[in-house]
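Undergrad: Sequence and computational prediction follow.
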Amino acid sequence: MNNKYILEIRQGIGGDEAIFFLQDLKKMYLKFFQKKKINYKLLLNLEKEIIIEIEKNFYDNFIFNESGIHRVQRVPKNENQGRIHTSTCSIFIIKNTNNKNFIINNNDLKIETCKSSGSGGQHVNTTNSAVKITHLPTKIFVECSDERSQFLNKSKAIKILIFRINNYIKDKNNLELNLNRKNTIFKSERSKKIRTYNFPNNKIINHINNKNYFQLNKIIDGDLDIIFKN
């Protein structure tokens, strides 16, 4: 029985602050998984997109109540006038329904390489290690640059590409699911709000149950049980 799920975190509105918030959310979830001894695998670790494979051996609340928009309200580090900014990230959780019999035709793939950018020291900029793979029939593509070698980036990109194509095939006749996913991932400013993280007041507003939690620092540090068990 397949009990694996895919957790996607993507930058929403808010520019650089949304990117910083995305990294905060990634750390929050990874710390939660570690505390609860939940098996996970970081499949994609980009500046504007995170993909984590997780096993469903925990609360159904997490699976069904995290997908949507997570909003942050705080003063950015580069804000000189002390103004509070609002930024968002979108989260989508879906069952990993990879079809083991599915085979990608190499002729349907366009593989591009380029120099990686970002953290990683000098080595990461000396080779064409970043990979972008496009599945031409569906126009679905994956970019991967978080590994140091082109081989590892290509292997990871292929795995994610197969997952996305499988879900595309599965969902293409399900209009409602497609619309929900499109709204969640690609139109994040219009999607359902899940939580607001208000740093000035150390408060989290959970829009699912309309409750306020004045323990933001603990929750953002991975103590999500404060929300899930209340």
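TA: Thanks, I have the structure now. Keep in mind that what you see is a predicted model, and the values were worked out from it rather than measured.

Undergrad: contacts, neighbours, all on C-alpha from now
TA: Noted.

Undergrad: where do the strands sit along this protein?
TA: 4-11, 40-45, 49-55, 68-74, 85-95, 109-114, 130-135, 140-144, 193-198, 203-206, 211-213 (DSSP state E).

Undergrad: closest one to Asn183 among those strands?
TA: Closest to Asn183 of the strands of the chain is strand 68-74 (C-alpha to C-alpha; 8.7 Å).

Undergrad: Identify each buried residue in the helix ranked longest in the chain, please.
TA: Using DSSP state H to define each element, the chain has its longest helix at helix 150-171. Neighbour counts using 16 or more other C-alpha atoms under 10 Å place 150, 152-154, 156-158, 160-167 of helix 150-171 among the buried residues.

Undergrad: same thing with stretch 176-189?
TA: So, applying 16+ other C-alpha under 10 Å, buried residues of stretch 176-189: Asn180, Arg181, Asn183, Thr184, Ile185, Ser188, Glu189.

Undergrad: next one: stretch 59-78
TA: Within stretch 59-78, the residues scored as buried using 16+ other C-alpha under 10 Å are Ile63, Glu66, Ser67, Gly68, Ile69, His70, Arg71, Val72, Gln73, Arg74, Val75.

Undergrad: how about those residues in a markdown table, adding distance to Asn198?
TA: As requested, the buried residues of stretch 59-78 are exported to a markdown table (distance: C-alpha to C-alpha, whole Å):
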| residue | distance to Asn198 |
| --- | --- |
| Ile63 | 23 |
| Glu66 | 17 |
| Ser67 | 19 |
| Gly68 | 17 |
| Ile69 | 14 |
| His70 | 11 |
| Arg71 | 8 |
| Val72 | 6 |
| Gln73 | 5 |
| Arg74 | 6 |
| Val75 | 10 |
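
Undergrad: from what I can see Asn45 touches Lys26, true?
TA: No: between Asn45 and Lys26 there is no contact under C-alpha atoms under 8 Å: 9.3 Å.

Undergrad: one step back: and the strands of the chain as a markdown table, adding distance to Ile19?
TA: Shown next, in a markdown table, are the strands of the chain (distance: least, C-alpha to C-alpha, whole Å):
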| stretch | distance to Ile19 |
| --- | --- |
| strand 4-11 | 6 |
| strand 40-45 | 12 |
| strand 49-55 | 9 |
| strand 68-74 | 11 |
| strand 85-95 | 8 |
| strand 109-114 | 22 |
| strand 130-135 | 20 |
| strand 140-144 | 17 |
| strand 193-198 | 15 |
| strand 203-206 | 19 |
| strand 211-213 | 24 |
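
Undergrad: putting a second one here so we can go through both:
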Amino acid sequence: MREMLDQKLDRYLDLEKQMSDPEVQGNPTKMAAVAREHGSLAKLAGKYSRYKELIAEMDELREMAQSDDADEREMAEAEIESLTVERETLWAGLLDMTIGGEDANRSRCVMEIRAGTGGDEAALFAGNLLTMYQKHCETKGWKMEVIDSSANEIGGFKEVTVGIEGEGVYRELQYESGGHRVQRVPETETKGRIHTSAATVAVLPEPEDVEVDLKPDDYRRDNYRASGPGGQKVNKTDSAVRLTHHETGIVVAIQDEKSQHKNLAKALRVLKSRIYEHLQRAENAKRADERKSLVGSGDRSQRIRTYNFPDNRVTDHRIGLTIYKLDQIIAGNVSLLTDALIEHDRQTLRESMEQ
């Protein structure tokens, strides 16, 4: 953890230098990205800087506590006691701020929801998840923007991508990555039988432009005509955009806007997030043992949760949590689950540091 905190502090100081660089100041886009990332690290950097100062002060006081002067020893010991309390408080705060990994403090993320097995019922469930997260974001005061969507004829979604912005966004929503299973009686079911269907959710931290430097030569761009449900034409211009990243093979296609320029901007936003996730996944593989016990692994192939409507029950399989408040959760009170998941990570992290 100390190594990660040192890296974050170094990054903060580097960004601080960049903000004073005339070249960066002369580039409004880069300056905005640098300032945003600098701001997102400010609280963590401030706490950790003070923590390091305290450690240095306490080392000096311990030397004073060995003095032959009784008054000097007494003063040093009293200060050590006071600073120890402050140090423990700071460390607890730092621990909370680092739960969820290196990207925990990001204020922007991209969420992708896709219908899985179950046909129309799975698409309807994907729509239910989208509404659930929309209401949760409203409660939290977060901003959600639909980047791209593919609806079906009965009001569900084959897939939908949204951008979410706000304090604590990624720290909390990363726990939603994975497979979501629903058990309920579909409206079209005449015999009252319970059907099981699924959707997957992927939550990607959204990097700043300065972190993923994506040039036009790095990807292939294809423009094509957008289409709606059932092949219905949305417009008569080639406004849809498909980007293919040469190095990783990652493909992003966006057709939500009628403007090609807007679709390109959204596609680049999603592509950068997926590239960043790809790079982080490779890096995290090196630290697999460190992360494997934490619940926020983000593996979308893993079934993380079951929503049972007949019993009004939600079960999170990662920590064995069952709550009989499905009606509240599907109405947007996702914190009933994420608070428990964050607390589980907090306890796991503390235990791992005590070993």
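TA: Cool, got the structure. Here the structure is a predicted model, which is why all the values come from computation and not from measurement.

Undergrad: Report the TM-score for the pair.
TA: Their TM-score after superposition, calculated using TM-score structural alignment, normalised by the length of structure 1, is reported as 0.78; 221 aligned residues with a C-alpha RMSD of 3.2 Å.

Undergrad: Go through the strands of structure 1 and name the closest to Asp171 of structure 1.
TA: Per C-alpha to C-alpha, nearest to Asp171 of structure 1 of those: strand 85-95, 11.4 Å.

Undergrad: mean shift between the closest one and structure 2?
TA: On superposition with structure 2, the mean distance recorded for strand 85-95 of structure 1 (mean C-alpha distance after the TM-score superposition for structure 1) is 2.0 Å.

Undergrad: whereabouts in structure 2 does that strand align?
TA: Strand 85-95 of structure 1 corresponds to residues 195-205 of structure 2 when matched by TM-score structural alignment.

Undergrad: ok, and what's touching that stretch?
TA: 103, 106, 108-119, 121-123, 125-126, 170, 173-174, 176-186, 273-274, 276-277, 298, 300-301 (C-alpha atoms under 8 Å, 6 or more residues apart in numbering).

Undergrad: again, 7 Å this time
TA: Contact partners of stretch 195-205 of structure 2, identified using C-alpha atoms under 7 Å, 6 or more residues apart in numbering, comprise 103, 106, 108-118, 121-122, 126, 170, 173-174, 176-186, 273-274, 277, 300.

Undergrad: do stretch 287-296 of structure 2 as well
TA: Outside stretch 287-296 of structure 2, the residues that touch it by C-alpha under 7 Å, 6+ apart are Gly100, Gln174, Tyr175, Arg318, Asp345.

Undergrad: Format these as JSON lines; extra columns: distance to Asp213 of structure 2.
TA: Listed next are the contacts of stretch 287-296 of structure 2 as JSON lines, based on distance: C-alpha to C-alpha, whole Å:
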{"residue": "Gly100", "distance to Asp213 of structure 2": "25"}
{"residue": "Gln174", "distance to Asp213 of structure 2": "24"}
{"residue": "Tyr175", "distance to Asp213 of structure 2": "27"}
{"residue": "Arg318", "distance to Asp213 of structure 2": "35"}
{"residue": "Asp345", "distance to Asp213 of structure 2": "32"}
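
Undergrad: quick one: which of those is nearest Met75 of structure 2?
TA: Distance to Met75 of structure 2 across the contacts of stretch 287-296 of structure 2 (C-alpha to C-alpha) is lowest for Asp345, with 39.2 Å.

Undergrad: Map the closest one across to structure 1 for me.
TA: Following TM-score structural alignment, no counterpart is assigned to Asp345 of structure 2 within structure 1.

Undergrad: got it, and Asn128 of structure 2?
TA: With TM-score structural alignment as the criterion, Asn128 of structure 2 matches Asp24.

Undergrad: okay, now that match: neighbour count?
TA: 13 (other C-alpha atoms under 10 Å).

Undergrad: Skipping adjacent residues, who's closest to it in space?
TA: Spatial nearest neighbour of Asp24 of structure 1, excluding adjacent residues (C-alpha to C-alpha, 6 or more residues apart in numbering): Ile220 at 7.3 Å.

Undergrad: Ser67 of structure 1 too?
TA: Sequence neighbours aside, Phe92 is the residue nearest to Ser67 of structure 1 in space, at 4.5 Å (criterion: C-alpha to C-alpha, 6+ apart).

Undergrad: Pull up the gap between that neighbour and Thr184 of structure 1, please.
TA: According to C-alpha to C-alpha, to the nearest Å, Phe92 of structure 1 stands 7 Å off from Thr184 of structure 1.

Undergrad: Show me what counts as buried in the match of strand 85-95 of structure 1.
TA: Buried-residue list, stretch 195-205 of structure 2, by 16+ other C-alpha under 10 Å: Thr196, Ser197, Ala198, Ala199, Thr200, Val201, Ala202, Val203, Leu204, Pro205.

Undergrad: nearest to Glu138 of structure 2, of these?
TA: Nearest to Glu138 of structure 2 out of the buried residues of stretch 195-205 of structure 2 is Val203 (C-alpha to C-alpha; 17.8 Å).

Undergrad: Can you report how many residues lie near Gln140 of structure 1?
TA: Not quite, residue 140 of structure 1 is Ile, not Gln. By other C-alpha under 10 Å, 15 other residues sit near Ile140 of structure 1.

Undergrad: My guess is it contacts Thr134. True?
TA: Yes: shown here, Ile140 of structure 1 and Thr134 form a contact pair, counting by C-alpha atoms under 7 Å, at 5.8 Å.

Undergrad: Looking at structure 2, which helix is longest?
TA: Max-length helix for structure 2 by DSSP H is helix 28-64.

Undergrad: I'd like to know which part of structure 1 the helix or strand just after it is aligned with, by residue numbers.
TA: Next helix or strand after helix 28-64 of structure 2 toward the C-terminus (DSSP states H and E): helix 70-98. Helix 70-98 of structure 2 corresponds to no residues in structure 1, going by TM-score structural alignment.

Undergrad: okay, the angle between helix 70-98 of structure 2 and helix 28-64?
TA: Counting by axes from the mean of the first three to the mean of the last three C-alpha atoms, to 10 degrees, helix 70-98 of structure 2 lies at 150 degrees to helix 28-64.

Undergrad: Off-centre distance for helix 70-98 of structure 2?
TA: Remark: helix 70-98 of structure 2 is offset 33 Å from the chain centroid, using C-alpha atoms, centre = their mean, to the nearest Å.

Undergrad: Report all helices and strands that it contacts.
TA: Applying 3 or more C-alpha pairs under 7 Å, 6 or more residues apart in numbering; DSSP states H and E, one finds that helix 70-98 of structure 2 makes contact with helix 28-64.
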